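**Student:** Show me how the following folds:
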Amino acid sequence: MSQLKKALAENRLEIRLKHFSKYKVLIIDEVGYLPIDTDASNIFFQLISKRYEKHSTIITTNKPFSNWAEVFGSATLANAILDRLLHHSHVISIKGPSYRLKSKVEYFNSSSNAS
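**Tutor:** Presented below is the predicted three-dimensional model:
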């Protein structure tokens, strides 16, 4: 998003959107982790629209779809993005404890049992 916002400021947004639209697979990690302002939300919609039904896009997020209106600052914009992303999609929902913390949790559990 920072590259696209910079391109917007430099009046080169269309060129950058075309660049990201050409990838056969684009992975966008942690949507909603950092705040998304109005410009970024609109640019994100444009990117998703350009890729829609042309190439694959993988999105990771810890935000449920029901909270995407808050993420993008607009229910209308969130619905338009989700409409394009979810059409022809495969949604994989992973629930449970963090895989990254698994060994640490096991360590702390075994340490507390040993004392």
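
**Student:** Could you use CA atoms for every contact and neighbour count after this?
**Tutor:** OK.

**Student:** ok, and the closest non-adjacent residue to residue 7?
**Tutor:** Using Cα to Cα, 6 or more residues apart in numbering and skipping residues adjacent in sequence, the residue nearest residue 7 is residue 13, 4.7 Å away.

**Student:** To check against the first, give me the structure of this:
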Amino acid sequence: HGYTALFTTAGQMLGELAALDSDSALRRRLHRYASPAVLVIDEVGYLSYSNRHADLLFELVSRRYGAASTVVTTNKAFKDWS
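**Tutor:** Here you go, the predicted model:
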């Protein structure tokens, strides 16, 4: 129906973002994840993340908030999410 969608795992996406060595490269890659109409992030909470990874996830969700749909899946953890 003309919508764009992107599926990724949290570990893959956050590892990729954290490995970028320049601000311009990070901005371009964040744009790649922020631009689809639907972004599916799988396995959030399954692994533990550093503060840097948490900051990157927050930045991405903030960019998408109110502009596009984000689906987060998890196999629990984060101490079982209550």
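
**Student:** For the one in structure 2 that sits across from the residue nearest to residue 7 of structure 1 in the alignment, what is the enclosing helix or strand?
**Tutor:** In structure 2, the residue matched to residue 13 of structure 1 (TM-score structural alignment) is residue 26. Using DSSP states H and E, the element containing residue 26 of structure 2 is helix 23-34.

**Student:** Where in structure 1 does the helix or strand just after that helix fall?
**Tutor:** The helix or strand immediately downstream of helix 23-34 of structure 2 is strand 38-42, counting by DSSP H and E. Per TM-score structural alignment, the counterpart of strand 38-42 of structure 2 in structure 1 is residues 25-29.

**Student:** any chance you could map the helices in structure 2?
**Tutor:** For structure 2, the helices defined by DSSP state H cover 10-19, 23-34, 51-64.

**Student:** For the equivalent of residue 67 of structure 2 over in structure 1, which residues are in contact?
**Tutor:** Using TM-score structural alignment as the criterion, residue 67 of structure 2 maps onto residue 54 of structure 1. Taking Cα atoms under 8 Å, 6 or more residues apart in numbering, we find residue 54 of structure 1 in contact with no residue.

**Student:** State the distance from residue 54 of structure 1 to residue 29 of structure 1.
**Tutor:** The gap separating residue 54 of structure 1 from residue 29 of structure 1 is 20 Å, by Cα to Cα, to the nearest Å.

**Student:** same deal with residue 72 of structure 1?
**Tutor:** From residue 72 of structure 1 to residue 29 of structure 1 the distance is 15 Å (Cα to Cα).
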